[in-house]
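Participant: sequence plus predicted model, see below.
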Amino acid sequence: MNSLQLGLAAAGGLLLLVMLGYYLWLSGKSRPRQPPTAAAVDTHPFEREPTLDIDALDGGFEDPGFVIPAPEKKPALDSLLDVIAPIALDAPVSGDAVLAALPPTRRVGSKPFAVEGFNSSTQRWEAPHAGQRYSQLQAGLQLANRAGAVNDIEFSEFVVKAETFCELINGTADFPEMRREVNRARELDQFASDHDAQIVFVLRARRSAWSASYVQQMATRLGFVPGSMPGRMVLPGASGPVPVLSLNFDAQAALSEDMAQSALRDLTLALDVPQVDRSEQAFTRLCESAQVLAKEMDGIVTDDHGVALPPEAMSVIAAELEQLYATLEQRELSAGSVLARRLFS
């Protein structure tokens, strides 16, 4: 083999090595990003937190050592939100009898149906309990929720359901006038429609996709915990049972036998404004969570149409939310209150 042949062979071998290296690099680049090893995990993730450079979103992102609070007691019927029909009784009735007479389904259409009793001992209205006695009862139907307002048919079904209950406990119901209540339901539904707000940020991968296990690990570092459904994590609140934020990604990836091999290119961060107490500073935490994750995961924050969200856009949203909070409070439907959670559900 002469020198020319040797040179060509060497050049060919070098080219093969270069191509092999390139394909190995390309393969690694396309593989979903994995959680770091234990030695590489930053044990102080909040020491490098980024902040939004806007006055409307001041305040730090505190280490969320939250304890999930116990569910609050079921709210009483309220004339602001419910059709209420008082039920007259010939004599006090036991809680056991009331419970036995309740209908098997506690809904009329898409609206909650409830019966409450005035406890002879505590002198308070409450959901019926066994072993108690009640001198008065009342049946109620929620006027509106996110499924819409009570209509004529649903009101009529409420009357039938309540009268059937009354027959079993020897009571007589006094129903309000249907047209008035249906009009109240429509007005309340219109108000709710005009003042409902659910904010969604999308976090998109710039380059490498993420594995589901990587997303879970990064979210956990910000205080998120597993939610009730696959692909859902939540940030618990300090002032109530409703989570402050939710983080959602593909449920199939979360159910995968090997989550490290799943490939995610986007996830969503969501805030259901009327459901969360104003004191939680939920929008500030939404913005900061999105920016922390974007920085750590090499992503970009966009709206649900893929448009990047600069700090200026977040500032505008923050100002609008302050107006919304004030309006809800004026209507006695403060964000995160029992009534607001019922109406915006």
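Facilitator: Ah, there it is. Remember, predicted model here, so these are calculated numbers, not experimental data.
Participant: hey, let's count contacts and neighbours off CA atoms from now on
Facilitator: Noted.
Participant: quick one: the strands in the stretch 1-150 of the chain, in order.
Facilitator: For the stretch 1-150 of the chain, the strands defined by DSSP state E, counting those that start in this stretch occupy 82-89, 93-94, 107-108, 111-119, 125-126, 133-142, 144-145, 148-149.
Participant: around Thr105, how many other residues sit close by?
Facilitator: Neighbourhood size, Thr105 [other C-alpha atoms under 10 Å]: 10.
Participant: make JSON lines from the strands of the stretch 1-150 of the chain and add distance to Ala254 and mean neighbour count to it.
Facilitator: JSON lines is the format used below for the strands of the stretch 1-150 of the chain (distance: least, C-alpha to C-alpha, whole Å; neighbours: other C-alpha atoms under 10 Å):
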{"stretch": "strand 82-89", "distance to Ala254": "40", "mean neighbour count": "21"}
{"stretch": "strand 93-94", "distance to Ala254": "48", "mean neighbour count": "20"}
{"stretch": "strand 107-108", "distance to Ala254": "33", "mean neighbour count": "18"}
{"stretch": "strand 111-119", "distance to Ala254": "33", "mean neighbour count": "22"}
{"stretch": "strand 125-126", "distance to Ala254": "41", "mean neighbour count": "18"}
{"stretch": "strand 133-142", "distance to Ala254": "36", "mean neighbour count": "23"}
{"stretch": "strand 144-145", "distance to Ala254": "31", "mean neighbour count": "26"}
{"stretch": "strand 148-149", "distance to Ala254": "33", "mean neighbour count": "20"}
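Participant: buried residues, stretch 256-263. List them.
Facilitator: For stretch 256-263, the neighbour count (16 or more other C-alpha atoms under 10 Å) marks 259-263 as buried.
Participant: columns distance to Ala335 on top of the strands of the stretch 1-150 of the chain, output as a markdown table?
Facilitator: As requested, the strands of the stretch 1-150 of the chain are arranged in a markdown table below (distance: least, C-alpha to C-alpha, whole Å):
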| stretch | distance to Ala335 |
| --- | --- |
| strand 82-89 | 18 |
| strand 93-94 | 37 |
| strand 107-108 | 24 |
| strand 111-119 | 20 |
| strand 125-126 | 24 |
| strand 133-142 | 18 |
| strand 144-145 | 15 |
| strand 148-149 | 19 |
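Participant: please identify which of those is closest to Ala162.
Facilitator: Ala162 lies closest to strand 133-142 among those, at 6.6 Å (C-alpha to C-alpha).
Participant: what helices and strands are in contact with that closest one?
Facilitator: Here strand 133-142 touches strand 82-89, strand 93-94, strand 111-119, going by 3 or more C-alpha pairs under 8 Å, 6 or more residues apart in numbering; DSSP states H and E.
Participant: which outside residues touch it?
Facilitator: Strand 133-142 has contacts (C-alpha atoms under 8 Å, 6 or more residues apart in numbering) with 77, 81-89, 91-95, 108, 111-121, 150, 158, 162, 173.
Participant: Trp210: which of the strands of the stretch 1-150 of the chain is closest?
Facilitator: Among the strands of the stretch 1-150 of the chain, strand 144-145 comes nearest to Trp210, with 37.1 Å by C-alpha to C-alpha.
Participant: okay, pairing it with this:
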Amino acid sequence: MNELQLSLIGAGVVVLLGVVAYNAWQGSKARARIPRRMPVDGAGIDATAGVPDADDDRPFIEPTLSPPRVPAQSSERREPTLGPAVAAGSSVQDAFAINEDAWDAPPASRKRATQDAAAHAARPEESVTATADTAVEADDGALDRQAQARDAQEAAAASAVARFDAELAADDTVDAAAAGSVATAAAAPELANVDTNEPVANAEAVATAAATPEAATAAVVPVAAPPAAPSGPPPIIDERIDCVVALPLANVIAAERLMPLTVRMRRAGSKPVNIEGRADEHSPWELIRSGGRYHQLRMAVQLANRAGALNEVEFSEFSNLVQTLADAADALPELPDMVETVARGRELDSFAAQCDAQLSVNVLSDGAPWSANYVQAVATQDGLLLSRDGMRFVKLDARQNPVFMLQFGDTNFLRDDLTYKGGDLITMLLDVPVADEDLLPFRLMCDYARSIGQRIGGRVVDDQRRPLSDAALQNVDKQLLKLYERLEARGLPAGSPVTRRLFSQ
């Protein structure tokens, strides 16, 4: 081995020896601080218990009594008794009296004073307690006095148990009387003065008051039950836009039996599929949820949406889904005629195409283009929320339904670099059948376009970047009123849940 290896080995040995020596030194210090166990006197009193050493800075602790030792040859358990000195009228404090001036003395003096007090207490004529065998040898009548004391204790314990049972019974009676009558206290004012220290008497008084005619009358006053809250969201299936198939059941079926199938029955082609159930004829329809039990089921496919009308292929796929669910639920479905259902879908799609309108207004910059980062800051400050795809900000109403949208060209606010992405045109887009007509969404959108143009330096223009006058905006507003009337006549008001489903993807 070379010198480097030898030096490393030597350094390791030195460090190891240093650690061992340090641990030994710490252990010796810890053992020095542990007090040594002192011998115990024959009377069972530790003469030095609680007395600190001369070099101990801890607060002084009073001497303590250790449990009396029972001789090894004694196989019978005997209760301790008081000696003649105590019976003659001496107290425990007198038996263990220690001069209070001794506590102010040095630790050695306090230790001697404690030992003298222990020796004084160890003498038979001044001892407070003694073992049972010593008492028997000293006095033949000690066993008699011990038996009498034990009998007295047992009698006192039995009396205490009896009083405790009586108090429990009284409390139960009071609770029952209070639960049976709300107006007991009003019918019997004298109960307010009943002494609470006598529970049995209180129970009798309450029972007497509850038996009065006034209390009985107050007890039968009916309490109006709160109205039952709806158990869940309103039903989704609507015959105006859905092809509904009933699934009559012979027996009640649990939702856990259906849910593994319903999670795979979301769509038939491009059309949404919904499954609902209810417990009886008077219960509302609800989507299949965990823990539910249903006596009736129904399944529906949407007749049309913005992807087009329901076609023959989608209807066949829906029929297969219905049959699969019917087999699992032991139901006998009655499927509608395919030709009639497809014709309904086409007619509904034609009506939706006539009412499907999207209007837009733009804000054109008066000077330099805006950065996407700046547009995002303005939209966020105005309370608009970014959509999931990151392409637009959405203005929501009080029910969290969309009113209009804000777009900044083809900017994706989630993926694009907003610092370098810019443009000079901000577009406000209104989906007419989706927004609630009661909010006058077109006027709201135009007012917001004017506001944002004044704040960031722009003007309101149309898609050809021509300024929009107030007369042109009023003309568009009148045409919207006709569109709203057409939707109302069909039973599909703008902004309603069923209309939003019809004009969805």
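Facilitator: That came through fine. These numbers were taken from a predicted model, which means no experiment stands behind them.
Participant: what's the TM-score for these two chains?
Facilitator: In this superposition the chains share a TM-score of 0.73, using TM-score structural alignment, normalised by the length of the first structure; 272 aligned residues with a C-alpha RMSD of 2.1 Å.
Participant: what span of the second structure lines up against the longest helix seen in the first structure?
Facilitator: As assigned by DSSP state H, the longest helix anywhere in the first structure is helix 3-30. Matched against the second structure by TM-score structural alignment, helix 3-30 of the first structure finds no partner residues.
Participant: may I see the buried residues of the helix or strand containing Glu204 of the second structure?
Facilitator: If you go by DSSP states H and E, Glu204 of the second structure is part of helix 199-210. Within helix 199-210 of the second structure, the residues that count as buried by 16+ other C-alpha under 10 Å are 199-200, 202-203, 205-207, 209-210.
Participant: can you check stretch 181-188 of the first structure too?
Facilitator: 181-186, 188.
Participant: how about Val375 of the second structure: what's its closest non-neighbour residue?
Facilitator: Among residues not flanking Val375 of the second structure along the chain, Phe408 sits closest, at 7.8 Å (C-alpha to C-alpha, 6 or more residues apart in numbering).
Participant: alignment lookup: Glu485 of the second structure to the first structure.
Facilitator: The equivalent of Glu485 of the second structure in the first structure is Ala326 (alignment by TM-score structural alignment).
Participant: counting neighbours, what do you get for its match?
Facilitator: Ala326 of the first structure has 15 neighbouring residues, counting by other C-alpha under 10 Å.
Participant: what about the helix or strand harbouring it, how far off from the second structure?
Facilitator: Assigning secondary structure by DSSP H and E places Ala326 of the first structure in helix 311-330. Aligned to the second structure and superposed, helix 311-330 of the first structure gives a mean residue distance of 1.1 Å (mean C-alpha distance after the TM-score superposition for the first structure).
Participant: how many residues are close by Arg106 of the first structure?
Facilitator: Around Arg106 of the first structure there are 14 other residues, counting by other C-alpha under 10 Å.
Participant: what's the match for it in the second structure?
Facilitator: In the second structure, Arg106 of the first structure lines up with Arg266, judged by TM-score structural alignment.
Participant: ok, for its match, nearest residue in space, not its chain neighbours?
Facilitator: Val273 (5.1 Å).
Participant: pretty sure the one you found is touching Arg267, no?
Facilitator: Yes - between Val273 of the second structure and Arg267 there is a contact under C-alpha atoms under 8 Å: 4.9 Å.
Participant: how close does the alignment partner in the second structure of Ala263 of the first structure get to Asp416 of the second structure?
Facilitator: Aligned by TM-score structural alignment, Ala263 of the first structure pairs with Gly422 of the second structure. For Gly422 of the second structure, the distance to Asp416 of the second structure equals 11 Å [C-alpha to C-alpha, to the nearest Å].
Participant: ok, now Ala95 of the second structure?
Facilitator: For Ala95 of the second structure relative to Asp416 of the second structure (C-alpha to C-alpha), the value is 93 Å.
Participant: cool, and Leu247 of the second structure?
Facilitator: For Leu247 of the second structure, the distance to Asp416 of the second structure (C-alpha to C-alpha) stands at 50 Å.
Participant: still on that earlier bit, out of the strands of the stretch 1-150 of the first structure, which comes closest to Gln252 of the first structure?
Facilitator: Among these, strand 144-145 comes nearest to Gln252 of the first structure, with 30.5 Å by C-alpha to C-alpha.
Participant: got the contact list for Pro333 of the second structure?
Facilitator: By C-alpha under 8 Å, 6+ apart, the contact list for Pro333 of the second structure reads 245-248, 322-323, 326.
Participant: counterpart of it over in the first structure?
Facilitator: So, by TM-score structural alignment, Pro333 of the second structure is matched to Ala173.
Participant: cool, Leu473 of the second structure as well?
Facilitator: Per TM-score structural alignment, Leu473 of the second structure is aligned with Met314.
Participant: gap between its match and Ala290 of the first structure?
Facilitator: On the measure of C-alpha to C-alpha, Met314 of the first structure and Ala290 of the first structure end up 11 Å apart.
Participant: more crowded one of the two?
Facilitator: Neighbour count, other C-alpha under 10 Å: between Met314 of the first structure and Ala290, Ala290 has more, with 21 against 18.
Participant: Asp272 of the first structure: neighbouring residues, count only.
Facilitator: Neighbours around Asp272 of the first structure, by other C-alpha under 10 Å: 23.
Participant: so it sits right up against Ala197, yeah?
Facilitator: Yes - look at Asp272 of the first structure against Ala197 with C-alpha under 8 Å: they come within range, at 6.5 Å.
Participant: quick one: residues contacting the match of Arg106 of the first structure.
Facilitator: By C-alpha under 8 Å, 6+ apart, Arg266 of the second structure lies in contact with 272-274.
Participant: sorry, back to before: so which of the buried residues of helix 199-210 of the second structure is the closest to Val13 of the second structure?
Facilitator: Val13 of the second structure has its nearest neighbour among the buried residues of helix 199-210 of the second structure in Pro199, at 80.4 Å by C-alpha to C-alpha.
Participant: mind checking what Arg110 of the second structure lines up with in the first structure?
Facilitator: Arg110 of the second structure maps onto nothing in the first structure, by TM-score structural alignment.
Participant: what's the spacing between Met178 of the first structure and Arg265 of the first structure?
Facilitator: For Met178 of the first structure, the distance to Arg265 of the first structure (C-alpha to C-alpha) stands at 52 Å.
Participant: I meant Arg180 of the first structure, not that one.
Facilitator: Taken as C-alpha to C-alpha, the span from Arg180 of the first structure to Arg265 of the first structure is 51 Å.
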